[in-house]
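Visitor: Sequence first, then the predicted structure:
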Amino acid sequence: MKRCWIIIIVAVLTAAVLTVLMRSPADVCVPPEPVTVESPIVSLQPGPRAVADTDTAGAVQTTAPPPTDSDADAGPAPDRVTLTPVREYIVAFETAADLQVFVDRVGDTRAQVIGTLNMWHMVRVRSDFDTLDRLLEGLPVASRQRNHIVRVPAPQVDVPVGSQSAFGRRALLWLGADGDISTWGTGITVAVLDTATMDPQPSGAGTTVTRFDLVNEAEPDASSALVGHGTAVASLLVGHGERLQGISPAVHLLAIGVMDSTGVGDVFTVAEGIVLAVNQGADLINVSLGTDFDADVLRRAVTYAAEHDVLIIASTGNAAAGVVTYPARYETVLAVSAIGADGEHAGFANTGDAVDIAAPGLGVYAAWADDVVVSFSGTSTAVPFVTGTLAAMLSMDERMTADEARSILLEYADDNGFPGEDEVFGAGVLNVRRIMEREEPGIHDMSIASHYLATSHDDPETVTIVVSAQNRGTEPVATATLVVRVGEGERSYNFQDIAVGESVSRTLNVDATAANAAGDVEIWTKVIEHGRADSRPLDNERTSILRVTVPAPAVP
């Protein structure tokens, strides 16, 4: 009897194995991957086409999405572990012929070609891993990666109304971009890559906006917290009116939607957007988004822009991390961090050696969906101020290149934090007035640059503070004195021959007992240039309250 049962069991198992082996590869089950993000990445239709439209503000072009198959897959959900669209890959081939062979092979399989970038023999494909392996068999592949997610930097809890760190409507005045700036950006094309729900309002008669939608989201989520993100970014660049003023309102704007209404996209689409912007004649590309992944397609797009002398300006990210997101981390991209109106680093802004400059990013008034004005915070907020300044510079000198404008922008940034370039502020804080007045002689302006509290020191009973001043005028300074008061003690330090833009500093080792019961140390500084009247005396003094954390003594 036992022998009979053994024969039956063996027969059943053999039949099961044969059943699996006889199934076609496309029918083999692939374990489902976990899902994390509620909003799916919407399938793209390559090749947007622009059609003319007009409104009372001037010539406006909108984009008509190409027809789509109503039965098409709306797109996969992202993977929980890798944060990539499930079963979406980007494959680069050695030749155009290899790409065509692959596309032909896809045919009626479960795989789907979603888009191509023929210039790099690259394809965006939806497939499970095993099917993709079979489709690629025998084909030389230059690279194969998952189609990583990009997203708007995480929304920030806004600062209270009236806070000293909130800019409100004062950002342009704070930067020195006051007066008549209505012609800033004339003749310059700026691309803004952001949410496809972006609704930039032209700044005046004759201003043009060209719109492209690379997402074609069927039903945008009007309730999304990020539905107005692109509109806000664009308004800081080209806004015009009683409520809002953009920093370069006369630019020709390319509004390119690369993310859906929830602020989510993918690296392939962003790369498409960069290539599109370059091919449409952009001088500058504003990118307020990021990813943690160094994707081949994104790197190629950034290189393509640099090869065509197009400068990309990107946000560093809002994760309070010690590393900058891509594309801001690429060397040729200008990486922008955020500050408050008190000049201090916005705590959410990512830091790292890729940071180039900081700009207003806390509580800035901006346009939003449904024609409302909001208080907008984040590194996304800071980017258009830098982009707009560069556009203004280029519009004032047709011989200037984007790289030259970048160098000037960084050269005339206000030093902040630790003296010199650092991982928090990069070259410093954007100062539009200094840039615009850089060739005006006779400006004398010694300014307090920063009160920097060292994060660590060898002696737990000592607090290390670095105080610095900077020559922000247009003339060298022969002699200056820096006066420092900490608690009841006051000291003076003399400096000679301070070049334009140069910072001078002193390191103070303060007894930790100078801190009050809450751990605060009050420090006051003043800088005095001898023999000359200061052109801008309001920045000659500063008082700061530094929070000191002294390690507890070791228990014996």
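Guide: Now that the structure is in, tell me what you want to look at. Numbering: from 1, shown residues only.

Visitor: Could you use CA atoms for every contact and neighbour count after this?
Guide: Fine.

Visitor: mind listing the strands for the stretch 301-450 of the chain?
Guide: Here the stretch 301-450 of the chain has its strands, by DSSP state E, counting those that start in this stretch, at 311-315, 334-339, 357-360, 364-367, 373-376, 446-453.

Visitor: Of all those, which one is nearest Asn416?
Guide: For Asn416, the closest of the strands of the stretch 301-450 of the chain is strand 446-453, at 5.3 Å, according to C-alpha to C-alpha.

Visitor: Can you check which of the strands of the stretch 301-450 of the chain gets nearest to Glu88?
Guide: strand 311-315 (25.1 Å).

Visitor: I'd assumed Val386 was in contact with Gly361.
Guide: No: Gly361 is beyond contact range of Val386, at 11.3 Å (criterion: C-alpha atoms under 8 Å).

Visitor: so what sits against both of the two?
Guide: Both Gly361 and Val386 lack any common contact, where contact means C-alpha atoms under 8 Å, 6 or more residues apart in numbering.

Visitor: what are the ranges of the helices in the stretch 201-350 of the chain?
Guide: Here the stretch 201-350 of the chain has its helices, by DSSP state H, counting those that start in this stretch, at 229-238, 267-279, 296-307.

Visitor: after the helix with the most length in the chain, next one along is what?
Guide: Criterion DSSP state H: the longest helix present in the chain is helix 2-22. Downstream of helix 2-22, the next assigned helix or strand under DSSP states H and E is strand 49-55.

Visitor: rewinding a little: among the strands of the stretch 301-450 of the chain, which comes closest to Pro419?
Guide: When these are compared by C-alpha to C-alpha, strand 446-453 sits nearest Pro419, at 8.0 Å.

Visitor: also this one, for the comparison:
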Amino acid sequence: MHEKPRSPIVPALITLALIGFMAWTLVKHQRRAEGLAAAEKARTEATDDRAALTAAAQKARANALTAEARRLGAAAFKEQLAAHLDNDHVRRNEAVLAFKDAGALQRFLARAKDAGLTVMSSSEKLLSARVRYASLDGLASEITDNSSDYEEVGGNFIAEIPTVPETEARTARSQVPVRDNLLGAIGVAGADNSQWGRGVTIAVLDSGVAADATFGQRVRRLDAGHGVSIEAGEGHGTAVASLAAGAAADAPGVAPAADILSIRVTDSNGLGDLYTISEAIMQAVDSGAQIINVSLGSYGTSAVLLRAIEYAMQGGAVVVAAAGNDQAAQLMWPAAYSRVISVGATDAMQQQLIFSNSGAQLQITAPGYAILAAWADESRVGFTGTSASAPVVSGAIAALMSAYGGISAQEAWAILVAHVNDAGAEGRDDDYGAGVIDLGWALESNDPTRVDTAISSHYYNSKDGTVDVVVQNRSATAMSGMTLVVEVNGAVSNVALPWVDARATTVVKVPVPEGAETIVNTTLLNAGGVTDKNPANNHKASVVSLGGGE
């Protein structure tokens, strides 16, 4: 896995430490406001109340900053500033400054040197600056003297490649590796995908993409401040790119005809930061990328990152990001932003990987366990984690764009998320988002003859003491006359199912006897004369122990 174990309590500790400087009381307001700008059909009700910063919110944050600076006084203000800028979760001796308008930015740039600040980078499009300071005195004075120019002042949060816990740190749930069956795991086994992604550019914001036979000459590289070369032995970005667009038989990707835009955002220690990622998102959009993959992140965020994501959305692009591997009930940023396509991880059997982060913002899940991928020096590995799942979704969006012709990345995403396998509890849930990717179904969404009924999930409902059997109609039309054959510890019963609309589900609750291990086998029978496209998904078996799950 090439990655180190990480304590599941880390996100909780980071969450407590990374409160937005001088505007933390407005963060909840910001997240509730995000949904006002979205209006996307593909978004679920759970994320509709989060949206981009409104002008009113920006003004309120600037006013709060001004008021707080005046209230505290110079000494206390400097102490508060140090608490937020001097910790292990941000770049040391750096600050990220977000300004309320272009004039405020230009005024700051004119006086930065006199304040003892070194401007490492600035952006008119992001209305921001990344600065280094030798002493907090100059920075504190600059902010208190000109606080009305600022929307936000904060640290430059470190962004890390998600680590994968060692096997012994997980539960005993059996996890099934994907290996070289990636296409089969996303519902397109045996498909000729050689032209998928043609004309589409996928930006990979990561540790850099090395030259490899699986890419041919399709990789272009941009410098976002860390150069374009790869650290010796570092293969994370190469693995990510190969799953999205690899073409070789020993490192196959979803969309092997897509072009790759590699933007290295990590330093020599393998760490990135949110300001560099924000600038790289802007570079990717300006360089023509329609899909931007970010398989790293942070548990802190900033106004600058949100501005970059909004810029990408306004340019017609999508940002796809890994949810994180900390078994946390929250997502890393940028995945936590509702406008981002956040991706959790499943195994080859569409079971959520135990370490995959969950949360209301999770959009979709995809294979992410031991997938054959390219690595450094043209080697091959079994790649695991939400870092692997995100590029699978990026590749699927590219495949849909080329298959349907003329549709945008955002339109392709809307098709993909509308045709997912309903895993876990019925409907959208925090563990699977809308469901598990099914590219085969999405590619056939316009086929009026498609018939595919499926047992989508066995979900142990501890509240009701039942196994909820979720039956999903993945057909183009409504289905009737179906029967579910249920066998519980050898006892068989037949359940007549109601009419099920296209893309809809129905649930059969199977009581679980107390105090014993229960084996549940289910088989779905269609009405006579119906030919099911995928009869393999009409059977499912589960073993439930007392107090356990699927």
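Guide: That came in fine, so what should we check first? Nothing here was measured: the structure is a model prediction, and the numbers come from that model.

Visitor: Can you pull the TM-score for these?
Guide: Once superposed, the chains reach a TM-score of 0.78 (TM-score structural alignment, normalised by the length of structure 2), with 457 aligned residues with a C-alpha RMSD of 2.5 Å.

Visitor: Now do the same contact list for Lys509 of structure 2.
Guide: 466-469.

Visitor: from what I can see Leu139 of structure 1 touches Asp98, true?
Guide: Yes: with contact defined as C-alpha under 8 Å, Leu139 of structure 1 counts as touching Asp98 (6.5 Å).

Visitor: The residue positioned nearest the centre of structure 1 and Gly378 of structure 1, how far apart?
Guide: For structure 1, the residue nearest the mean C-alpha position is Ser315 (1.6 Å; C-alpha atoms, centre = their mean). Computed as C-alpha to C-alpha, to the nearest Å, the Ser315 of structure 1 to Gly378 of structure 1 distance reads 9 Å.

Visitor: if we can go back for a sec, and which of the contacts of Lys509 of structure 2 is nearest Ala203 of structure 2?
Guide: Val469 (39.4 Å).

Visitor: Quick one: map the closest one onto structure 1.
Guide: Mapped onto structure 1 by TM-score structural alignment, Val469 of structure 2 lines up with Val467.

Visitor: residue contacts, the closest residue to that match other than its chain neighbours?
Guide: Spatially, and ignoring its direct neighbours in sequence, Val467 of structure 1 is nearest to His451 (4.7 Å; C-alpha to C-alpha, 6 or more residues apart in numbering). Listed by C-alpha under 8 Å, 6+ apart, the contact partners of His451 of structure 1 are 417, 465-468, 523, 544.

Visitor: Structure 2: which residue goes with His451 of structure 1?
Guide: Match for His451 of structure 1 (TM-score structural alignment): His458.

Visitor: Am I right that Phe268 of structure 1 is in contact with Arg299?
Guide: No: using C-alpha under 8 Å, Phe268 of structure 1 makes no contact with Arg299, being 10.6 Å away.

Visitor: Who has more neighbours out of those two?
Guide: Phe268 (29 against 15; other C-alpha atoms under 10 Å).

Visitor: Tell me the counterpart of that one in structure 2.
Guide: Using TM-score structural alignment, Phe268 of structure 1 lines up with Tyr275 in structure 2.

Visitor: Ok, Thr210 of structure 1 next?
Guide: By TM-score structural alignment, Thr210 of structure 1 lines up with Arg220 in structure 2.

Visitor: Enumerate every residue touching that match.
Guide: So Arg220 of structure 2 contacts 259-262 (C-alpha under 8 Å, 6+ apart).

Visitor: change it to 6 Å
Guide: Leu261 (C-alpha atoms under 6 Å, 6 or more residues apart in numbering).

Visitor: got it, and Asn293 of structure 2?
Guide: 203-204, 320-321.

Visitor: Also Ala314 of structure 1?
Guide: By C-alpha under 6 Å, 6+ apart, the contact list for Ala314 of structure 1 reads 287-288, 328, 335.

Visitor: what number of residues lie near Leu508 of structure 1?
Guide: Leu508 of structure 1 - counted by other C-alpha under 10 Å - has 15 other residues nearby.
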